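K.L.:
just coords:
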């Protein structure tokens, strides 16, 4: 059984608007001896691999950094990023559906990735998703200021 969460499709413009509401600044990540700024709202999910973290971005690109998932978790916005499993962190803006099963709960991301939810974290994860949905509904009901582009 598949449970769809968001009624409307996710657009880049919508994600850009929401990013401003959820306080999602750019992340500065160590990359090949230098530092690289990455927009936090474009991160779909993070995957831990030992002392490294693989970032999966909305455009399909990936970036591996030499920081643990635990260190990365403290740098991310807790309203939008949740940790459903010890090896992954997901961005709720890109969550497409939840797949409840008797043995294992999992989620599908907009980019097609499927992430397992650990049994220990399942109830907390569902509460976080419901809280996030309520915040989205509140944000959708508020009128937004028009975006003015200056040339």
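P.N.:
Nice, I can see it. A quick note: this is a predicted structure, and the numbers were derived from the prediction, not measured.
K.L.:
contacts and neighbour counts: CA atoms only from here.
P.N.:
Fine.
K.L.:
break down this protein into its strands, ranges please.
P.N.:
3-4, 26-31, 34-39, 43-49, 52-57, 62-65, 81-85, 88-91, 95-99, 105-109, 114-117 (DSSP state E).
K.L.:
adding mean neighbour count and distance to residue 74, write those out as a markdown table.
P.N.:
Shown next, in a markdown table, are these (neighbours: other C-alpha atoms under 10 Å; distance: least, C-alpha to C-alpha, whole Å):
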| stretch | mean neighbour count | distance to residue 74 |
| --- | --- | --- |
| strand 3-4 | 12 | 29 |
| strand 26-31 | 15 | 12 |
| strand 34-39 | 12 | 16 |
| strand 43-49 | 22 | 13 |
| strand 52-57 | 19 | 13 |
| strand 62-65 | 15 | 15 |
| strand 81-85 | 22 | 10 |
| strand 88-91 | 22 | 11 |
| strand 95-99 | 20 | 20 |
| strand 105-109 | 19 | 22 |
| strand 114-117 | 20 | 20 |
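K.L.:
comparison target, given below:
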């Protein structure tokens, strides 16, 4: 979901825009609204939105002054204005887009589509930066992370915090030490290759385990790995039992 804040000094305008977004732009979640520049600055710092739909002309301060309050804004901006003359200024401020009041539904949809593409590029760039940091051995003090792209959000998780992975067809579920779970639409063998240099063991066709979190081996059937967290014992395949014991130095 795209997290949005709406800023306009007229509450009716906010209500109208919110209703249009809810009806025609299902990917946008309005997480907050504000009626002044000062209130919106506080709200942006608190909620960290993906985009701010920003009225330009407001009584005390205008929308451009809001942007000047952020040295390096990490959100996109869609200006909403009744004055076409503000378009050039909006472009100079590198706004993603600007909409004229009254808002045209098709123009709103087009603006949200542009926003979706822009945010996806941002996420892809962040994944690439994370990959570079993983490969860069010049930063020994940083805990390496892995990008886990779910349906709604991409999470950047420290590898040390991953307890285990379990496959189901072409999906892999990551289980973290804090009890969090993330389902990723990739097969487990891709993560096996990625995580094995960090001490992960493929103990079974469907299971990949961080050996740092293995407490013991349960001698039942072909064997099970007992982990420090969670209440599920992880099966060991017969073919890998000897190798697993060797890798764990049991």
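P.N.:
Thanks, I have the structure now. Since the structure is predicted, the reported quantities are computational estimates derived from the model, not experimental observations.
K.L.:
how alike are these chains, TM-score-wise?
P.N.:
The TM-score (TM-score structural alignment, normalised by the length of the first structure) is 0.66; 110 aligned residues with a C-alpha RMSD of 2.2 Å.
K.L.:
follow-up on the earlier one: could you dump the strands of the first structure to TSV with distance to residue 73 of the first structure?
P.N.:
Listed next are the strands of the first structure as TSV, based on distance: least, C-alpha to C-alpha, whole Å:
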stretch	distance to residue 73 of the first structure
strand 3-4	26
strand 26-31	12
strand 34-39	15
strand 43-49	9
strand 52-57	10
strand 62-65	13
strand 81-85	8
strand 88-91	8
strand 95-99	18
strand 105-109	19
strand 114-117	16
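K.L.:
residue in the second structure paired with residue 109 of the first structure?
P.N.:
Matched by TM-score structural alignment, residue 109 of the first structure corresponds to residue 227 in the second structure.
K.L.:
now residue 56 of the first structure
P.N.:
Match for residue 56 of the first structure (TM-score structural alignment): residue 175.
K.L.:
so that match makes contact with residue 163?
P.N.:
Yes - Residue 175 of the second structure sits in contact with residue 163 when judged by C-alpha atoms under 8 Å, with a separation of 5.6 Å.
K.L.:
thinking again about what came up before, ok, now which ones touch the closest residue in space to the match of residue 109 of the first structure that isn't next to it in sequence?
P.N.:
Spatial nearest neighbour of residue 227 of the second structure, chain neighbours left out: residue 214 (4.5 Å); criterion: C-alpha to C-alpha, 6 or more residues apart in numbering. Applying C-alpha atoms under 8 Å, 6 or more residues apart in numbering to residue 214 of the second structure gives the contacts 225, 226, 227, 228.
K.L.:
quick one: residue 214 of the second structure from residue 133 of the second structure, how far?
P.N.:
Remark: distance between residue 214 of the second structure and residue 133 of the second structure (C-alpha to C-alpha, to the nearest Å) = 27 Å.
K.L.:
next, the contact list for the residue nearest the centre of the first structure, please.
P.N.:
The centroid of the first structure falls nearest to residue 91 when counting by C-alpha atoms, centre = their mean (0.6 Å). Applying C-alpha under 8 Å, 6+ apart, we find residue 91 of the first structure in contact with 43, 44, 45, 80, 81, 82.
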